[in-house]
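Student: what follows is a protein structure lacking sequence information:
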């Protein structure tokens, strides 16, 4: 039963997105067809750069725990492992990094600890971005007072119930995993300078990510809000997707949140088209960067990475 819950969650999340915004899809498709192709290409290129540099920050997190495997090696392993997040449960993107860490000279216990530190720094960076953007974007703050239509409210409620069910079913396993990962953090000496550098890098990349979202909106609409608005939208959408427990990559959930937030200041069809295009471009960028790792001093055939999905934590 638990396996079926894991496998069904992504389908349920995407299905709810289609139900909630189904009436907007024809107009959204028409809007996407008329989007500026050059700006879409620029956003794609920017997301490729973002993906690579985001992966490279893991080496700073490892340095903060006393390990220095080399930035290129750590980046390549991060990228190859990240694709595993699409497996049911959403944990394999992290688990495969722990399993494969000895290949770059990092102990598995240290790798596990680095994942906790990385998550905390990433959540902090996106939260700061969303908060600063919200403070600086009065129009969005006023827009949030307006409630979405009934269909979106129902979808949000169902997603909330589904998330609660997953947490209740897996609460023991989740708690043991968190405690186990935190143990090495207590045992190792930290290098604050490296961790602060990692946080600053994450925050800078989050701002760059929001700027790319702004460019994407310009591909659909001739006028755009300020960067603070998109910092809030991007930050809040990321957090919404991250805390959608069990949904790989927050797919469906993140798009619903972004479409609703964008819909505060633009027609909903365009908001839906932008949210879906944003996901599609990010997936294309991730796959392109993944392919690039096999052109730059490949470590092993890709099939070995899949072994992580069968390894025990």
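Tutor: The structure has been received and is ready for your questions. Everything numeric here is computed off the predicted structure, so don't read it as measured data.

Student: going forward, measure contacts between C-alpha atoms and count neighbours the same way
Tutor: Noted.

Student: what ranges do the helices span in the stretch 151-300 of the chain?
Tutor: 192-220, 227-242, 253-262, 268-292 (DSSP state H, counting those that start in this stretch).

Student: which positions within the last one qualify as buried?
Tutor: Just to be clear, that refers to helix 268-292. By neighbour count on 16 or more other CA atoms under 10 Å, the buried set for helix 268-292 is 268-279, 281-283, 285-287, 289-290.

Student: as a markdown table, the helices of the stretch 151-300 of the chain with distance to residue 166 would be great.
Tutor: Shown next, in a markdown table, are the helices of the stretch 151-300 of the chain (distance: least, CA to CA, whole Å):
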| stretch | distance to residue 166 |
| --- | --- |
| helix 192-220 | 28 |
| helix 227-242 | 14 |
| helix 253-262 | 15 |
| helix 268-292 | 24 |
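
Student: closest to residue 178 out of those?
Tutor: Relative to residue 178, the nearest member of those by CA to CA is helix 227-242, separated by 15.9 Å.

Student: ok, the closest residue to residue 85 other than its chain neighbours - how many residues close by?
Tutor: The shortest distance from residue 85 to any non-neighbouring residue, by CA to CA, 6 or more residues apart in numbering, is to residue 93 (4.2 Å). Using other CA atoms under 10 Å, residue 93 is surrounded by 23 other residues.

Student: right, so of the helices of the stretch 151-300 of the chain, which gets closest to residue 170?
Tutor: helix 227-242 (16.6 Å).

Student: tilt between the closest one and helix 268-292?
Tutor: 70 degrees (axes from the mean of the first three to the mean of the last three CA atoms, to 10 degrees).

Student: adding another structure so you can compare the two:
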């Protein structure tokens, strides 16, 4: 992104984050008695515990996808242990202001493993494109009427957005590998396999996130499959608001806005806040695993 646009974009993202946090806080103050009465502490703790384990499994899949992309676009010699540990150890950094420090930490770790700067940056861009493409694809299951009023104008354009993202993936991937046919062994086969494997990991991550959220959501009428497009839309919103630390505030506001009309605003707010706790606990757990598990590849 040009430097002239970086600062305004971050300011806009920070402003949206503050607005979303303010909305969530305002609704919590208004609905606190109802939210507190929704579930007893034992039920909340057990639900969050199960959700944390499931969401952590999704986090492991994200780390595996990062390894697959590094192998496909940077170096086939990078080991799974090294790449996965680097990804896990960087996760907590996304909660720092700016929402970029986890990317920087992963980049530094990959450079320490001997990978070149440009291929690692290429893998990071590919990761973002694939994640957004998968999230947009999954959001298609949500009818236009299920979107907030401010977002319904996007519904007719979803197919165009999806085709555009996959077109970017194809162009990006072709340009990346065109000049590296001789640099990587089995470039096309390994590269395509890596991208497809990463895409499968991202699809599975969103599915596990929906299952984890279901452990917290007191709405028998909705199962994990029905929650999947909502989770994808909320993740996408948090990802696209540049500068929002881990999507903080943005995803909670979207969850309340999307699920409130379906199950009640207090129930949606309760689940959104509990889910934020789950994601933080999961990132902390993965960070500890990344720190404690030795890297035998060295």
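Tutor: Received the coordinates, thanks. What you see is a predicted model, and the numbers here were worked out from it, not measured in a lab.

Student: follow-up on the earlier one: closest to residue 86 of structure 1 out of the helices of the stretch 151-300 of structure 1?
Tutor: For the helices of the stretch 151-300 of structure 1, proximity to residue 86 of structure 1 was assessed by CA to CA; helix 268-292 is nearest, at 11.0 Å.

Student: ok so, going back, give the equivalent position in structure 2 for the residue nearest to residue 85 of structure 1.
Tutor: Taking TM-score structural alignment, residue 93 of structure 1 has residue 102 as its aligned residue in structure 2.

Student: measure the counterpart of residue 25 of structure 1 in structure 2 to residue 167 of structure 2 for me?
Tutor: Aligned counterpart of residue 25 of structure 1 in structure 2: residue 32 (TM-score structural alignment). Remark: distance between residue 32 of structure 2 and residue 167 of structure 2 (CA to CA, to the nearest Å) = 46 Å.

Student: give me the more crowded residue out of these two.
Tutor: Between residue 32 of structure 2 and residue 167, counted using other CA under 10 Å, the more crowded position is residue 32 (15 against 12).

Student: counting by contacts, list what the strand or helix carrying the more buried one packs against.
Tutor: Element membership for residue 32 of structure 2, per DSSP states H and E: helix 3-36. Secondary-structure packing of helix 3-36 of structure 2 (3 or more CA pairs under 8 Å, 6 or more residues apart in numbering; DSSP states H and E): helix 250-263, helix 265-292.

Student: average offset of the last one relative to structure 1?
Tutor: Read it as helix 265-292 of structure 2. For helix 265-292 of structure 2, the mean distance to aligned residues of structure 1 following superposition is 0.8 Å (mean CA distance after the TM-score superposition for structure 1).

Student: so where in structure 1 does that helix end up aligned?
Tutor: Residue span in structure 1 matched to helix 265-292 of structure 2, by TM-score structural alignment: 268-295.

Student: which non-adjacent residue is nearest residue 24 of structure 2?
Tutor: Per CA to CA, 6+ apart, closest to residue 24 of structure 2 is residue 253, 5.9 Å.

Student: just give the number of residues close to that neighbour.
Tutor: Residue 253 of structure 2 has 26 nearby residues by other CA under 10 Å.

Student: ok, now residue 178 of structure 2?
Tutor: Count around residue 178 of structure 2 with other CA under 10 Å applied: 11.

Student: same check, this time on residue 65 of structure 2
Tutor: If we define neighbours as other CA under 10 Å, then residue 65 of structure 2 has 26 of them.

Student: and it, what pairs with it in structure 1?
Tutor: Using TM-score structural alignment, residue 65 of structure 2 pairs with residue 57 in structure 1.

Student: so how far is residue 78 of structure 1 from that match?
Tutor: In terms of CA to CA, residue 57 of structure 1 sits 10 Å off from residue 78 of structure 1.

Student: now residue 299 of structure 1
Tutor: 13 Å.

Student: now do residue 8 of structure 1
Tutor: 26 Å.

Student: the two: who's more crowded?
Tutor: residue 78 (25 against 15).

Student: what do we get in structure 2 for that one?
Tutor: By TM-score structural alignment, residue 78 of structure 1 lines up with residue 87.

Student: its match and residue 233 of structure 2: what is the separation?
Tutor: Distance from residue 87 of structure 2 to residue 233 of structure 2, by CA to CA: 24 Å.

Student: what of residue 188 of structure 2?
Tutor: 32 Å.

Student: higher neighbour count, the two?
Tutor: Between residue 188 of structure 2 and residue 233, counting by other CA under 10 Å, residue 233 is the more crowded of the two (24 against 16).

Student: for the more buried one, which non-adjacent residue is closest in space?
Tutor: residue 139 is the one closest to residue 233 of structure 2 (CA to CA, 6+ apart), at 5.8 Å.

Student: quickly find the element holding the counterpart of the one you found in structure 1.
Tutor: Mapped onto structure 1 by TM-score structural alignment, residue 139 of structure 2 lines up with residue 130. Secondary structure assignment for residue 130 of structure 1, by DSSP H and E: helix 108-136.
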